[in-house]
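Visitor: Predicted model and sequence below, questions to follow.
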Amino acid sequence: MSPLFPALAARSRRPALRFGDRTLTHAELADAAGSLARRLTGERRVAVWATPTLGTAVGVVAALLAGVPVVPVNPRSGEKELAHIVADSAPSLVIAEPGVALPPALAALERVDATADVTGTGTGDAGEAGSGDGTGAFPEPPPEAPALIVYTSGTTGPPKGAVLPRRALTATLDALEDAWQWTADDILVHALPLFHVHGLILGILGPLRRGGSVTHLGRFDTAGVARELSSGATMLFGVPTMYHRIAETLADDPALAEALAGARLLVSGSAPLPVHDHRRIAAATGRRVVERYGMTETLMNTSVRADGEPRAGTVGVPLRGVELRLVDEAGAAIEAYDGESVGEIQVRGPNLFTEYLNRPEATEAAFTDGWFRTGDMAIRDPDGSVRIVGRKATDLIKSGGYKIGAGEIENVLLEHPGVREAAVTGEPDPDLGERIVAWIVPARPEAPPTEKELADHVAGQLSAHKRPRTVRYLDALPRNDMGKIMKRSLHG
């Protein structure tokens, strides 16, 4: 079988990974990861303390070379959550960046430092093949072999470990090669955490599979983005919080605007990017941000194509190999691509996980006739593009006989000049069933827009039945590590 990382097997001298002043070529990464992989061979399962460091990337690649399933662990996990993940996944050892302290739940495991044998400086000539045994000693495991066990956010109970097979990784990354015209010449810059799908699989494993390069900033700042995009980087991956900060900075930072204008591809994911941020970035740079849609269990499902026409508010069309449908509350497929009919997204294809670890009942409940039930609600535009309107559990509001997606109301609220941040939820109402509640962070706290002003603004842009009936003002919206608004906390 072909290897997961062809450029490592070929010992390419192109740069592969850069974290700060530490750089490895593909050949050097093959040596570093290969050395560690020999130590890991035969292990049942390993945890990686997923700090945003070179050691995390080397450790994950080493385990994948050795065919050992990897459990990336969020360094910001609380004690209870961490204890659950360790007990549930039962790793035999933990891989970490040298010198990084581990919490008690992991300190009890045997520790292996990931970069102890890294001596390369990344100074090889681009494109020149190297020598050495590298990755050749490791046969490629079968496609269904588990590659990663990534734990979900646990919003409705303890986090579940989604078992991602190797074919899911290759299917998603190769489909994105097609959708984004991703090549070995691309240099990606990002600052995402490395314990989840976006930052680790797309942001680290994606460039490695393409034979290209990734620069990780360690932590996000607009100056770092501008520096790297001005120095040859071609792609930027981020989440809406990052792009919002970019949009806020652009007016006073011509160097950032110029750097973004020169990028080949700007990608946002993990949560919807507000339409007003799309417009501000496009107006200042001439570049439109591409959105894609995925989740832990499915990796990537859809994307706006690099050769397509980006439209704010859409996550594009299904990726190659992915089947996607919308279903109504009775489970019947919605055939209309009318931009109005709301249904739950269900998907099937080679990008899907195989099971929730140790949770056969949860695995069975997640599927219907082979389709994975995402819990996300969307509509389809006439051209087949998907527009997500929110989560079934928190963002589908049934008010006055209408089914309303919170996302479209949030986008309209964010276009009001008096609104800095907005979230929309539903809460019980004796007359309407549910009333629409807007949670607003005002642009000027001393003079917030009135409830009537916001209701009229929404009614004028959408429909009267979609206007908020209640407005609540906050200093900030509660968000998780990925910038997603934690709506359950709003009512808590």
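Guide: That came through, no problem. Numbers count the residues shown, from 1 in each chain.

Visitor: drop to CA atoms for contacts and neighbour counts, all remaining ones
Guide: Fine.

Visitor: Give me the distance between the residue lying farthest from the centre of the chain and Lys398.
Guide: When distances to the mean C-alpha position of the chain are computed (CA atoms, centre = their mean), the maximum falls on Asp431, with 38.9 Å. Asp431 sits 12 Å away from Lys398, going by CA to CA, to the nearest Å.

Visitor: okay, pairing it with this:
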Amino acid sequence: MLLSSLNPAAIAAGADVPDAVTIDGETLSRSDLLGAATSVAERVAQARRVAVLAEPTVATVLAVVGCLIAGVTVVPVPPDAGSAELAHILRDSGAQAWLGKAPDGSELPVIPVRKHARSWHRYAEPAGKATAFILYTSGTTGAPKGVMLSRDAIAAGLDALIQAWGWTSKDILVHGLPLFHVHGLILGVLGPLRVGSPLVHTGKPTPRAYADAHGTMYFGVPTVWSRVTEEPEAARELAKARILISGSAPLPVPVFERLAELTGHAPIERYGMSETMITLSTRPDGERRPGWVGTPVAGVETRLRDETGAPVPHDGESVGGLQVRGPMLFDGYLNKPEVTAENFTADGWFKTGDVAVIDAEGFHRIVGRESVDLIKSGGYRIGAGEIETALLGHPAVAETAVIGVPDDDLGQRIVAYVVLRDGAGESIAEELIAHVAGELSVHKRPREVRVVDRLPRNAMGKVQKKLLS
């Protein structure tokens, strides 16, 4: 079954866990979770799709697990979704009701989630091909698209990570991530419920909350790990953990190195997206290079292609569009068969839209999005990501985003936007250009550095490069 640790027979045989799920200080045992979620399943079983306002609460976990028990598709909705985004998600998904809390002004009916209700009704395991979730993309290139993920795909993805990370029921997973995307919800909630390890969700991912949780595995995004390194006392508490895992965006090399220095753990970096779940990862028992996201997990194949579809060599330098295939891929974009078809090759590979390099050992480095991060300058194909990594290695740079702008001579000119740390002078542009030229090939240096107070970001914290000009 998808949620292996919630097997009623195992719980009845004495395998209950008193602290199976803790969210922001509220705890459910494994049997309480099963009983309350099954009660939710009874109330929602006749529905086809329901929306869940994915706040980091026990009620959200019960809503999601109840739907998985009953075989009802879940549409997680960001709690801070604006009115236009919310209306689009509800209209596009065809959600019939809210399960649990509903936002103000919604006209959909509401099905309550009662944390103290219990049911021990047995449901047959739903079909593996059934759609478990419709996750909406961040919408950086248009209206958010609904990504359909099946139960089989989720199981395959989780099992590959359980193997890659040596994840067992003896682990305690700690994170404070949002519960409306792959990282926080599928990996961060369903992962522990599949493997049988307790989950501690800290509500907010603060360094002190992480330090006080005393886990063996920690999930974080780069912003979380950056804040952890700024509180050395909290960071040193994480030395007791088994592994620290970073994802959702590239981890800056200085943060990687500082985290390793403070905790003794070189962080695990991994790569994935809503459409693929996690396809690449470094390993606890293997090499961990700053800026690289490792090798394919079990069942995954990858390849690089140029604009003509020709293979790109795996030499650690040549940049190509990353394509993947494997059992954890999505079943398509909801209501968008043409868009789905456009994103797959004729021979069945998914075009991620990311550009990457692969070395001779199969290690992958993601250098950005093909649409905004592949810069063609002076006859060279350059990934913005490696320039950003080089800039972040300079002590004056707090944040950066690199883009290509039209240039009559070069085709595209490399321009770096930087947010400086306190005390850095704005006349630092030439020094930063020289820094990149010394770190990378000279043709990869920015031709211009623009100092800004902040970078435009979406709700997930990702930089919106299309707003830079």
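Guide: Arrived safely, thanks for sending. Every value quoted in this text rests on a predicted model; they were computed, and no experiment measured them.

Visitor: Superposing both, give me the TM-score.
Guide: After superposition, the two chains reach a TM-score (TM-score structural alignment, normalised by the length of the second structure) of 0.96; 463 aligned residues with a CA RMSD of 1.5 Å.

Visitor: Contact partners for the nearest residue to the residue farthest from the centre of the first structure once chain neighbours are set aside?
Guide: Once flanking residues are discounted, Asp431 of the first structure sits nearest to Gly400: 7.7 Å by CA to CA, 6 or more residues apart in numbering. By CA atoms under 8 Å, 6 or more residues apart in numbering, Gly400 of the first structure lies in contact with Asp431, Leu432, Gly433, Glu434, His465.

Visitor: which position in the second structure aligns with the third one?
Guide: So that's Gly433 of the first structure. Aligned by TM-score structural alignment, Gly433 of the first structure pairs with Gly411 of the second structure.

Visitor: Within the helices and strands, which one has Tyr385 of the second structure?
Guide: Wrong residue type there; residue 385 of the second structure is Gly, not Tyr. Gly385 of the second structure is part of helix 384-392, with elements assigned from DSSP states H and E.

Visitor: which helices and strands sit right next to that helix?
Guide: For helix 384-392 of the second structure, the packing partners by 3 or more CA pairs under 8 Å, 6 or more residues apart in numbering; DSSP states H and E come out as helix 253-263, strand 364-369, strand 397-407, helix 429-439.

Visitor: which residue numbers in the first structure go with it?
Guide: Mapping helix 384-392 of the second structure onto the first structure (TM-score structural alignment) gives residues 406-414.

Visitor: Turn the helices and strands packed on helix 384-392 of the second structure into CSV, columns for mean neighbour count.
Guide: Formatted as CSV, these follow (neighbours: other CA atoms under 10 Å):
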stretch, mean neighbour count
helix 253-263, 20
strand 364-369, 24
strand 397-407, 19
helix 429-439, 17
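
Visitor: So which of the ones you listed is nearest His175 of the second structure?
Guide: Smallest distance to His175 of the second structure across these (CA to CA): 16.4 Å, for helix 253-263.

Visitor: The equivalent of Trp49 of the first structure over in the second structure: what's it in contact with?
Guide: Matched by TM-score structural alignment, Trp49 of the first structure corresponds to Leu53 in the second structure. Contacts for Leu53 of the second structure (CA under 8 Å, 6+ apart) come out as Thr60, Pro76, Val77, Pro78, Pro79, Trp98, Leu99, Gly100, Lys101, Ala102, Pro103.

Visitor: again with Gly321 of the second structure
Guide: Taking CA under 8 Å, 6+ apart as the contact definition, Gly321 of the second structure lies against Leu304, Arg305, Asp306, Glu307, Lys351, Thr352, Gly353, Asp354, Val355, Ala356, Glu370.

Visitor: what's the burial count for Glu125 of the second structure?
Guide: A total of 12 residues lie near Glu125 of the second structure under the criterion other CA atoms under 10 Å.

Visitor: just Lys466 of the second structure next, same as before
Guide: Lys466 of the second structure: 12 surrounding residues under other CA under 10 Å.

Visitor: What separation do you get for the counterpart of it in the first structure and Val424 of the first structure?
Guide: By TM-score structural alignment, Lys466 of the second structure lines up with Arg488 in the first structure. Distance of Arg488 of the first structure to Val424 of the first structure, computed by CA to CA: 11 Å.

Visitor: Repeat that for Glu97 of the first structure.
Guide: 41 Å.

Visitor: that older thread, out of the contacts of Gly400 of the first structure, who's the most crowded?
Guide: Glu434 (19 neighbours).

Visitor: Having no further points to raise, I will conclude here.
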